[in-house]
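Fold the following.
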Amino acid sequence: MLFSHPQLWPGLLLSVLTGGIATLLALAMAVVVLAGLPAQRMVRGLAAAGLALPHLAFAIGFGFLIMPSGLIARLVAGGDAPPGWITVQDPWGVSLTAALALKELPFLLTAAVAALARGDAAGRLAQECRAAASLGHGAGSAWLRIVLPQLLHDLRWPLVIVFVYGATVVDMALVLGPTQPPTLAVTIWHALNDADAATNRMGLAMSSAARRGAGRREGPAERKTRCQGRVSANSVAAAPSGAARGSVSRTGLARPQRVGGG
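Next up, the predicted model:
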């Protein structure tokens, strides 16, 4: 029943693609910014400004910017009527991928600056770059050959965090992501908020499977919520009907209620 959901596998593929491409784009932009702005104070200021902006507010503003009647379309296409472009909630997830890459760029910049300034890393890298310059390498070549490999090693866990967030985000995917099919996180979110008991149980099962796939154990509160949902669904399905419906006493025994006279 779980794997028969029509939006499970397309949503999973879309989530992996949007999260992975957004992570690579954010990494590429971070490398360009770090190579072009060697002053860590400027990079730290740009990153702090981006981190202060909430994800949902950024998604809404980005959507208004790229929508067919937005500023970019008016500057590019012009005219009185908006062009027939599908820029928000496009079926390929391009707008969601671009928004995720731009929003996660400040996080990667902050992690990169912290890694380059940790301990004696700054002095050691400066000495290695001077040694590379003495061998005839330019500043860009030395940065790519010396600084970048060590930086990528230090950014391995921040990159994992960016990918996991991009593949499981809900609020930005609701604003900018595709709808047919939506991402896996949005599919699970819709199933968990559905009034139908069977659909709700399927959402709980998909959420539990995604959590186990990510290597995260289920906490006591989440286990209690899942059990309560299962008990409620079973109670609704097994509830008797008619005049012979009983009431539970304090001892736990069902006492039949008599309806009508006699």
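
Going by C-alpha atoms from here, please, whenever you check contacts or count neighbours.
Fine.

Apart from its chain neighbours, what residue comes closest to the spatially most central residue of the chain?
Centroid-nearest residue in the chain, with C-alpha atoms, centre = their mean: Val169, separated by 2.4 Å. Nearest residue to Val169, sequence neighbours excluded (C-alpha to C-alpha, 6 or more residues apart in numbering): Ala185, at 6.5 Å.

Another sequence for comparison is provided below:
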Amino acid sequence: MLRFVPILTIVLMIGPVSAGLIGTVLPAFGILPALGGTTPSLDPWQALFAQPGLGASIRLSFVNGLIATAISVAIVMLFCAAWQGTRIFRAMQRVLSPILSVPHATAAFGLAFLIAPSGWIVRLVAQFAGWDRPPDIAIIHDPWGMALIAGLVAKEIPFLFLMTLSALPQADTDRTAQVTATLGYGKTAGWFKATLPRVYPQIRLPVLAVLAYSTSVVDVAIILAPTTPAPLAVRILGWLSDPDLGLRFMASSAAVLQLLIVIAAMVVWIAGERIIGAMGHQWAEDGHRFRKDSAVRGASALMALVAAGAVVLGLVVLLVWSVAGFWAFPDLLPRGFSLRLWARELDAIGSSLTTTL
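Below is the predicted model:
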């Protein structure tokens, strides 16, 4: 009887996903009997490609997802290479582990309040610059999606860092570090040349999961990404939520397009792995020791600290805003505190909170 458990587990995992995929692909080609779609048609695709700003939405999803993933992987690998086995490494491990439990939307809201034109960072600068009003610049919802990239990176780094931590013992990194140090390699270069080739294959699946999330994210994109047009995943949600049920056909075709974007991003990523792997192989054999790596080590620690600090400070500013009274720019703190917002919103979201719990 137990021999059927693995098969049953696979069926329970794949079954709902397959049913959902079928329920998306068929309407994408005009088949949804409940809404009168009984014959195959390309009309949903024609309607989709006629939507204004579709190319920009695809670019935001595809390019920004790749950039966010690449930055996250680079920072994690650099930090591990530079600081593995040190007190700083252990301290960062203690800091990043709790951050992983912070919901993406919460972290995104916190980051938005932190980097907005009237956020804490600008308020701090205003104390020295003498500003009496926020600068007229688009930081949140910027047209290039830089805020979205920042929000994704801040949350992806803790996840990838913990995945890397689980892979390090299997790569015998301590002994490898001793060997490379004996051969005269700098700490960072020795890690990249000898340890990374054994660590990265073990974290490839988590990296691809991060890439899939980054190219199809909805909650963080709603908070930080451009809105005219929005990334494709956000627009799909809007079409699916529209009272006009006829848009379900077009929304389904857009969902299939989103799947193709994720697959294309993975293909590009794997191709990039091959190219970087070939270049890295030549670099590993060139004999350079790169002993002077203090600048690289300092930069990697700073980037990891900024990522962790952005989430932590974002949570702090969220808490302050939730109890803030009148808070004029450029004051660093509100002129008073009140629980009025908590009292009002708890009554309004009572049923939603119960459902969530």
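
Let me see the TM-score of these two.
Overlay of the two chains. TM-score (TM-score structural alignment, normalised by the length of structure 1): 0.74; 211 aligned residues with a C-alpha RMSD of 1.9 Å.

what residues are up against the aligned residue in structure 2 for Gly93 of structure 1?
In structure 2, the residue paired with Gly93 of structure 1 is Gly145, using TM-score structural alignment. Neighbour list for Gly145 of structure 2: 60, 64, 224-226 [criterion: C-alpha atoms under 8 Å, 6 or more residues apart in numbering].

mind running it again at 6 Å?
225-226 (C-alpha atoms under 6 Å, 6 or more residues apart in numbering).

in stretch 150-164 of structure 2, what counts as buried?
Across stretch 150-164 of structure 2, burial judged by 16 or more other C-alpha atoms under 10 Å covers 150-161, 163-164.

what residues does it touch?
So stretch 150-164 of structure 2 is contacted by 68, 72, 76, 96, 100, 108, 307 (C-alpha under 6 Å, 6+ apart).

Check the burial of Pro38 of structure 1 by counting its neighbours.
By other C-alpha atoms under 10 Å, the residues close to Pro38 of structure 1 number 10.

now swap in Pro220 of structure 1 and tell me
9.

where's it relative to Gly138 of structure 1, distance?
57 Å (C-alpha to C-alpha, to the nearest Å).

Next: Pro83 of structure 1.
46 Å.

Leu56 of structure 1 -> structure 2?
Checking TM-score structural alignment: Leu56 of structure 1 goes with Ala105.

ok, now how distant is that match from Val218 of structure 2?
From Ala105 of structure 2 over to Val218 of structure 2 the distance is 9 Å, taken as C-alpha to C-alpha.

now do Leu60 of structure 2
For Leu60 of structure 2, the distance to Val218 of structure 2 (C-alpha to C-alpha) stands at 12 Å.

anything in contact with each of the two?
Common neighbours of Leu60 of structure 2 and Val218, counting by C-alpha under 6 Å, 6+ apart, are absent.

what about the helices in structure 1?
Along structure 1, the segments classed as helices by DSSP state H run 8-36, 40-51, 55-66, 71-76, 94-116, 121-134, 139-142, 148-154, 156-168, 171-176, 184-192, 197-213, 220-238.

Could you dump these into JSON lines with distance to Val88 of structure 1 added?
Putting the helices of structure 1 into JSON lines (distance: least, C-alpha to C-alpha, whole Å) gives the following:
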{"stretch": "helix 8-36", "distance to Val88 of structure 1": "14"}
{"stretch": "helix 40-51", "distance to Val88 of structure 1": "22"}
{"stretch": "helix 55-66", "distance to Val88 of structure 1": "6"}
{"stretch": "helix 71-76", "distance to Val88 of structure 1": "12"}
{"stretch": "helix 94-116", "distance to Val88 of structure 1": "6"}
{"stretch": "helix 121-134", "distance to Val88 of structure 1": "42"}
{"stretch": "helix 139-142", "distance to Val88 of structure 1": "37"}
{"stretch": "helix 148-154", "distance to Val88 of structure 1": "32"}
{"stretch": "helix 156-168", "distance to Val88 of structure 1": "17"}
{"stretch": "helix 171-176", "distance to Val88 of structure 1": "5"}
{"stretch": "helix 184-192", "distance to Val88 of structure 1": "16"}
{"stretch": "helix 197-213", "distance to Val88 of structure 1": "26"}
{"stretch": "helix 220-238", "distance to Val88 of structure 1": "34"}
